[in-house]
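Engineer: Take this sequence and fold it.
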Amino acid sequence: MNAPTLHFTWSPLAQLTPAQVLEMVSARIAVFVVEQNCPYQEVDAYDASALHLFGWQGSALAAYARIIGPNLKFAEPSIGRVMVAHAFRAHQYGRALMQEAIDLTMRTYPGQPIRLSAQSHLQGFYGSLGFVADSPEYLEDGIPHVDMLCRQPRSNP
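Structural biologist: Take a look at the predicted model:
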């Protein structure tokens, strides 16, 4: 049986409700700080200028990513903080989330390549979406990462 479809919404930070901000921050901390046992400053200055993409399963936040414009974090627009909440991982929502993030980035910044900083073990997943590693592996907050660039995004197979 197929998993229920995610409903996507997106907004700049200034247009989110306090409840949406709290849900976003709580979900990101649950995944990136608590689950990955990685204490770091999860909320950062990029949140103020980012587009925040929410993947909803009913009223529950199942997936999230943020899009940062060009010349802020990288020269290219970038996708980051990509996460699927633990309770929803069996549904394979990561691909749907990334396809939506790529589409939103392409609409917002047409004709530009897209960059991301990927946890190294996810290179195959991001590669299946058209991203290619273009940096040596490096540690970010104690986790191996690699920069990846997508010039020609691939459609969802």
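
Engineer: use CA for all of it now, contacts and neighbours both
Structural biologist: OK.

Engineer: if you go through this protein in chain order, where are the helices?
Structural biologist: Secondary structure of the chain, counting by DSSP state H: helices at 18-28, 93-108, 123-127.

Engineer: just checking, Gln119 touches Ile143?
Structural biologist: Yes: taking CA atoms under 8 Å as the definition, Gln119 is a contact partner of Ile143 at 7.0 Å.

Engineer: Show me which of those two is the more surrounded one.
Structural biologist: Between Gln119 and Ile143, counted using other CA atoms under 10 Å, the more crowded position is Gln119 (17 against 14).

Engineer: One more, so I can put them side by side:
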Amino acid sequence: MKQSKFMSLVESLVNIAVGFGISVAAQAFFLPLLGVHISLHANLSFALIMTVISIARQFVMRRIFEALHIRRPLSPFMQAVIAERFRQIEVEGWSADHDAKYPAGVLAKAGASYAIHAGDTKGEHLPVYWPWDWEWWKPQGFRRDMVRGTALMIAEGEKFDNERKRGK
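Structural biologist: The predicted model follows:
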């Protein structure tokens, strides 16, 4: 799931504070072992300088990686699909072991049914390829159906990969 801007800020500030504290502690411990004795003020100043350099380095490297497409941000739709797949696993309990019980293609048929009928919220007829009973067919609107359908396709792909690893 996507992290809120506020939580991103909190995470960054905690990360910076922890890094600063580790730097101060490491300098206080290691510099005397090397025969270098500095005051607490000098230690704090040096740790602050190194923290600012670290923040700048991280900012520049992130921009370089994004420019080189090494780290690509996910679109809101992709984030929603990933969140839905995790919801299926964590809330519904549809784990890899659960999915492994279905014959090949069942999850893909369910995903395709949601994608093909996305936005048909009337639900007056069951899709031809829908693999389960009527009670499990729950269309909810175009985008939500596309998200669920894509997450089900991912579940089928994960099932395939898991079976391939096991040599089935």
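
Engineer: TM-score for these two?
Structural biologist: For these two chains in superposition, a TM-score of 0.23 is obtained (TM-score structural alignment, normalised by the length of the first structure); 56 aligned residues with a CA RMSD of 5.1 Å.

Engineer: quick one on the thing from earlier: quickly compare the helices of the first structure and say which is most buried.
Structural biologist: With neighbours defined as mean count of other CA atoms under 10 Å, those peak in mean count at helix 93-108, which reaches a mean of 19.

Engineer: helix/strand/coil for Ala83 of the second structure?
Structural biologist: For Ala83 of the second structure, the secondary-structure state derived from DSSP: H, G, I helix; E, B strand; the rest coil is helix.

Engineer: ok, so what distance separates it from Arg166 of the second structure?
Structural biologist: Taking CA to CA, to the nearest Å as the criterion, Ala83 of the second structure is separated from Arg166 of the second structure by 27 Å.

Engineer: out of the two, which sits in the more crowded spot?
Structural biologist: Between Ala83 of the second structure and Arg166, Ala83 has the larger neighbour count (other CA under 10 Å), namely 16 against 8.

Engineer: what about the strands in the first structure?
Structural biologist: 7-12, 51-57, 60-68, 78-84, 114-119, 132-133, 138-140, 143-150 (DSSP state E).

Engineer: Tell me, how many residues neighbour Thr9 of the first structure?
Structural biologist: A count of neighbours around Thr9 of the first structure, defined by other CA under 10 Å, yields 12.

Engineer: hang on, it packs against Leu61?
Structural biologist: No: using CA under 8 Å, Thr9 of the first structure and Leu61 do not qualify as a contacting pair, with a distance of 10.6 Å.

Engineer: tell me, what's touching those two both at once?
Structural biologist: Residues touching both Thr9 of the first structure and Leu61 comprise 54-55, with contact defined as CA atoms under 8 Å, 6 or more residues apart in numbering.

Engineer: Excluding chain neighbours, what is closest to Ala65 of the first structure?
Structural biologist: Leaving aside its sequence neighbours, Ala65 of the first structure sits nearest to Val82 (CA to CA, 6 or more residues apart in numbering; 4.4 Å).

Engineer: Ser23 of the second structure now?
Structural biologist: Ala47 (5.7 Å).

Engineer: so where does the one you found fall, helix or strand?
Structural biologist: With the criterion set as DSSP states H and E, the secondary-structure element containing Ala47 of the second structure is helix 40-67.

Engineer: in that helix, what's buried?
Structural biologist: With burial defined by 16 or more other CA atoms under 10 Å, the residues of helix 40-67 of the second structure counted as buried are 43-44, 47-48, 51.

Engineer: Show me which residues of stretch 82-99 of the second structure are buried.
Structural biologist: For stretch 82-99 of the second structure, a neighbour-count test (16+ other CA under 10 Å) marks 82-86, 88-89, 94-95, 99 as buried.

Engineer: For that stretch, which outside residues touch it?
Structural biologist: Counting contacts by CA under 8 Å, 6+ apart, the residues outside stretch 82-99 of the second structure that touch it are 1, 107, 147-148, 151-152, 154-156, 158-159.

Engineer: rerun that using 10 Å as the cut-off
Structural biologist: 1-2, 74, 76-81, 100, 106-107, 144, 147-156, 158-159, 162 (CA atoms under 10 Å, 6 or more residues apart in numbering).

Engineer: Please list only the buried members of these.
Structural biologist: Judged by neighbour count, with 16+ other CA under 10 Å as the criterion, the buried members of the contacts of stretch 82-99 of the second structure are 80-81, 100, 106-107, 144, 147-156, 159.
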